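**Student:** Here you go, sequence then predicted model.
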Amino acid sequence: MITTLTRRRALGAALAAVTLGATAACGGAAAEDGPITLDVWLMKDSAPDAVLQQINAEFQAAHPGVTVAVQILEWDGRDVKWKTALAGDNPPDVLEMGNTDVLAYAASGGLTDLTGREFENRATWLQGLREAGSYEDRLYGVPYYGGDRVVIYRKDLWAKAGLSAPPTTLAELRTAGEKLQAANGADFSGLYFPGRYQYAALPFLYDTGGTIAVKDGERWSGALSTPQARAGLTNWAELVKAVSRAPADADETNLPDVLAEGRAGMIIGQAWMVGSIGRDHPELADQLAAFPVPGTAGPMPVFLGGSNLASAAASPHPDLAYDWIRLMTGTKYQTLVAQNGLLPNSTSLAGVVTGITKIQMDAAAKSWFTPTSTKWSDVDNAQVLMDMLQSIAAGDATVAEATAKADAQIDQMLNAA
């Protein structure tokens, strides 16, 4: 899941000027008599207001008598709202879901099976997003946009510390962080790494051959206590202790501010942050660069996050919902998404990405996703992994103690009746 107000502004600036060929994009929905309201639920910061107004105006022009009503949901508490709405008599027609959320709702019968529908670039969708939207080889969530993380650094601070070429190994990354700290003072983070930043920390366990959980038959088991996973989390904990002054109880919310304000030389963030920092701090526009997160041997596997668009199984307007989803996930919008620092939903659009976004696209070839359990959202909503990481970063628990506790929680949640 990718959510920030800054990214929303960045994407909105470029998309606001686009005019859509709505008749071509939206043709194919069955005609319905009388005034109709198509209810679309999107997540906060995922689509700028200007874009929504333009898409909906064009959509409505292509479908006389239809009004699109968009409701914006907060990420916190989304699960309760979805469950209540999908169980009621008047569910939304279209829902944006984080790609870690789709599986549970598809398995419960709450979402429309879109397997037989046609979508642009379907054959070349990013595999991680396709998997996130699929259940038992059926499509329920259409890839909307993706995102993975890279190391973003300040070139001016880099030069001050006497650094030149970007590191290619985890050991070199730590050395670079230590040099940045030495050149900028005790309160400075060579690499700012908040303790609860799970989607930047978990790649460390995949880097050493670990995983979060495994399935044997019908039963899931937490795998954080395996030697491979613990080795990776130990590498993470040692790096954080050596080069980060970020709070153990913080998440990634203020990463751009920390880098822009000169409190860190590096952050692990998403490509759109480079553009947003440059716009908010023009003096830094030429001072930002990025490189893949280095692991013990080559680039570290990245988490492929993002969102999928789904239709409620009980939607009274399934054809209209399909047309709206097809429009939002088509080539034209995906190209603009890519040009503004987010990963488009298809590898066929790799040619439209440049600079740091291209680094993201290349990194996506070596990616991982959360366990494909229908109950994974319960683990995610309970913040089991973030609590585990915070306890390690704060020194409240050893890696062995924290992973054992998290595994027990994962076992209980994923195997609950």
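**Tutor:** That came through fine.

**Student:** From now on I want contacts and neighbour counts done on CA atoms only, so please keep to that.
**Tutor:** OK.

**Student:** Give me the helices and strands touching whichever strand or helix holds A25, please.
**Tutor:** Per DSSP states H and E, A25 falls inside helix 22-26. Here helix 22-26 is seen to pack against helix 49-62, helix 318-328 when contacts are counted using 3 or more C-alpha pairs under 8 Å, 6 or more residues apart in numbering; DSSP states H and E.

**Student:** which residues does A242 contact?
**Tutor:** Contact analysis of A242 by C-alpha atoms under 8 Å, 6 or more residues apart in numbering lists R174, E178.

**Student:** Just say which of the helices and strands packed on helix 22-26 is most tucked in.
**Tutor:** Ranked by mean neighbour count, those are led by helix 318-328 with a mean of 22 (mean count of other C-alpha atoms under 10 Å).

**Student:** need the next SSE after the helix holding A25, C-terminal direction.
**Tutor:** Scanning forward in sequence from helix 22-26 by DSSP H and E, the next helix or strand is strand 36-43.

**Student:** Pull the residues that contact that next one.
**Tutor:** Residues from elsewhere that reach strand 36-43, judged by C-alpha under 8 Å, 6+ apart: 65-75, 92-97, 317, 320-321.

**Student:** That one vs helix 49-62, what angle?
**Tutor:** Note on geometry: by axes from the mean of the first three to the mean of the last three C-alpha atoms, to 10 degrees, strand 36-43 and helix 49-62 are set 160 degrees apart in direction.

**Student:** if we can go back for a sec, pull out the buried residues from the contacts of strand 36-43.
**Tutor:** The neighbour count (16 or more other C-alpha atoms under 10 Å) marks 66-68, 70, 73, 75, 92-97, 317, 320-321 as buried among those.

**Student:** right, and the pair among those residues with maximum separation?
**Tutor:** Pairwise distances across the buried ones among the contacts of strand 36-43 (C-alpha to C-alpha) peak at 27.7 Å, for the pair V66 and W75.

**Student:** Let me see the contact set for T169.
**Tutor:** Applying C-alpha under 8 Å, 6+ apart, we find T169 in contact with P294, G295, T296, A297, G298, P299.

**Student:** Comparison target below:
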Amino acid sequence: MRKTRTMGRLSLAAGLVVALFASGCGGPAPSGSDGDSDSGAIRMLTPIFEGADGKQVLEEQLKTFKSSHPKVTVEVDYTSYGKLNEKLTTSIASGRPYDVMLMGIGWIPPFAAKGALAPLDVRRDELGQRFNERVVDPGIYDGKVYGLPIMLDTRFGIYRKDLLAEANLTAPPRNFAELREYGRKLTRRDASGKLTRAGLDILSNDLRQTFLPLMWANGGDLFTADGKPAFDSPAAVGALQFMTDVVRTDRSEDFGFTQPGAASGPPLAQGRAAMMIGHNNVWQSIQESAPDLIKQDKIGFFMINNERLAIFQGGTLATVSAKSSHPGTAKALVDFLAGPGPSLAANQQRGNVPALKELASSEYVTGNKSVQFAMQNLDAAYSEGGVPAWLEIRGDFKAAIESALLGKKTPQQALAELAAKAQVAIDKG
């Protein structure tokens, strides 16, 4: 089974964006369009269902869709999140956009603001009956629904119960102070000072996606209500200071010790880390690499908490192009992909969290404690994005965070410079 890929750094191709928006998001629909007629070819772009196994999963699901739309052909273009933005902008600027586009949480405002997406024929209150309210919000821009959620990928606290018990710690940490204290107690170094176990792993996860749940838990926000950067607030600075203290003061983790590729398998499974802020699919990775830890109930979870409870919520939404040649059928396909069959299949393939409430009782969810934990705590979930310039801003977080962790800048300086840079991108429109 393939591991979930985080929505890593994107390169927003400036030339493509200029071409996209100068051409009014691709101009008119291609000639030969038959509008809402339920026939013809639907072009779909997806960063999920990757690999041979994912392709097989999607093809099986599409057979069900085609049974009710026998004259429709679905042409699927598979890509990765790293290449998704370029493929989206290129297709729109060329005047031949995909009909159905799967994209990440935080991506709706950048594309909807420029008229690249079609509003879906559904009301927010209707979606609230099918999905958790926190899951619905990322698909909405300017009061209109543009995307339906298929899957979620969350980040929260994960720990080794047995390692905490060895240190006489009877419950997971409840706040930042305890998280640092536990990290210090659980860290192990040999006689030469070489790290052999990280007490708190904050580096194996994407740095932005570690910082954000800490920021939200500390009471901070990404943007103000009027769309200005807020991630340089005292609460946000406090979250980055926490990360900096874990590495530089407490020495609960060293750079390079837990990063991907440092060793095979998750550090938590190997005993190279006692706690981590990590992705929900760590459970699936542990099932594959160290199944006895699952059987012996040695893996536990905890919410990030200080001023409030928080978990990071990313995910994948299905959208329809504003210039689709088959808007009615494209919207039907989006609704189908967000339904129980495809959603469950997609999440099983990637070890992710279903967005639909009804899937909480599915065998897949009840057999995966990490996914259960995420679904039970979505009321405390926060999503990134929120402004049209987000895709330009998000890639700059890693360097800013690293500059603080490496001691090159203070957390205040790093975030203030990042916020100023972000404001320039926002002002450009």
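**Tutor:** Cool, the structure landed. These numbers were taken from a predicted model, which means no experiment stands behind them.

**Student:** ok, back up a step: can you name the residues of structure 2 that the helix holding A25 of structure 1 overlays?
**Tutor:** Helix 22-26 of structure 1 lines up with nothing in structure 2 when matched by TM-score structural alignment.

**Student:** For that helix, buried residues please.
**Tutor:** Buried residues in helix 22-26 of structure 1, counting neighbours by 16+ other C-alpha under 10 Å, are found at A22, A25, C26.

**Student:** One more: stretch 257-277 of structure 1?
**Tutor:** The neighbour-count check on stretch 257-277 of structure 1 (16+ other C-alpha under 10 Å) flags 258-260, 263-277 as buried.

**Student:** okay, it sits on what stretch of structure 2?
**Tutor:** Matched against structure 2 by TM-score structural alignment, stretch 257-277 of structure 1 falls on residues 266-286.

**Student:** The matching stretch: how far from the chain's middle?
**Tutor:** Distance of stretch 266-286 of structure 2 from its chain centroid, counting by C-alpha atoms, centre = their mean, to the nearest Å, is 17 Å.

**Student:** Same question for stretch 321-337 of structure 2.
**Tutor:** Going by C-alpha atoms, centre = their mean, the spacing between the C-alpha centre of stretch 321-337 of structure 2 and its chain's C-alpha centre is 24 Å.

**Student:** Would you mind giving the residues in structure 1 matched to that stretch?
**Tutor:** Alignment of stretch 321-337 of structure 2 against structure 1: residues 312-328, by TM-score structural alignment.

**Student:** who's in contact with that stretch?
**Tutor:** Contacts of stretch 312-328 of structure 1 (C-alpha under 8 Å, 6+ apart): 22, 25-30, 38, 59, 86, 89-95, 109-113, 117, 119-120, 142, 144, 309-311, 333-334.

**Student:** if I pick the closest residue to H279 of structure 2 other than its chain neighbours, what's in contact with it?
**Tutor:** Distances taken as C-alpha to C-alpha, 6 or more residues apart in numbering place R155 nearest to H279 of structure 2, at 4.5 Å, with adjacent residues excluded. The contact partners of R155 of structure 2, taken as C-alpha under 8 Å, 6+ apart, are Q209, T210, P213, I277, G278, H279, N280, I311, F312, Q313.

**Student:** again, but for D201 of structure 2
**Tutor:** Counting by C-alpha under 8 Å, 6+ apart, D201 of structure 2 touches S252, E253, T258, A273, A274, M275, M276, I277.

**Student:** give me that answer again for 10 Å
**Tutor:** Applying C-alpha atoms under 10 Å, 6 or more residues apart in numbering, one finds that D201 of structure 2 lies in contact with 157-159, 183, 187, 210, 246-247, 252-254, 257-259, 267-268, 272-278.

**Student:** preserved in structure 1, out of those residues?
**Tutor:** Compared against structure 1 with both residues aligned by TM-score structural alignment, their matches' C-alpha atoms under 10 Å, the contacts of D201 of structure 2 retain 183, 247, 252-254, 267-268, 272-277.

**Student:** These into CSV, with extra columns for distance to Q61 of structure 2 and secondary structure?
**Tutor:** Formatted as CSV, the kept ones among the contacts of D201 of structure 2 follow (distance: C-alpha to C-alpha, whole Å; DSSP: H, G, I helix; E, B strand; the rest coil):
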residue, distance to Q61 of structure 2, secondary structure
G183, 45, helix
V247, 46, helix
S252, 45, coil
E253, 43, coil
D254, 44, coil
P267, 35, helix
L268, 34, helix
R272, 39, coil
A273, 39, strand
A274, 39, coil
M275, 37, strand
M276, 35, strand
I277, 33, strand
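
**Student:** Looking at those residues, spot the one nearest L418 of structure 2.
**Tutor:** For the kept ones among the contacts of D201 of structure 2, the residue nearest L418 of structure 2 by C-alpha to C-alpha is V247; the value is 21.0 Å.

**Student:** hang on, isn't V214 of structure 1 packed against S225?
**Tutor:** No. Counting by C-alpha atoms under 10 Å, S225 is not a contact partner of V214 of structure 1; they are 11.8 Å apart.
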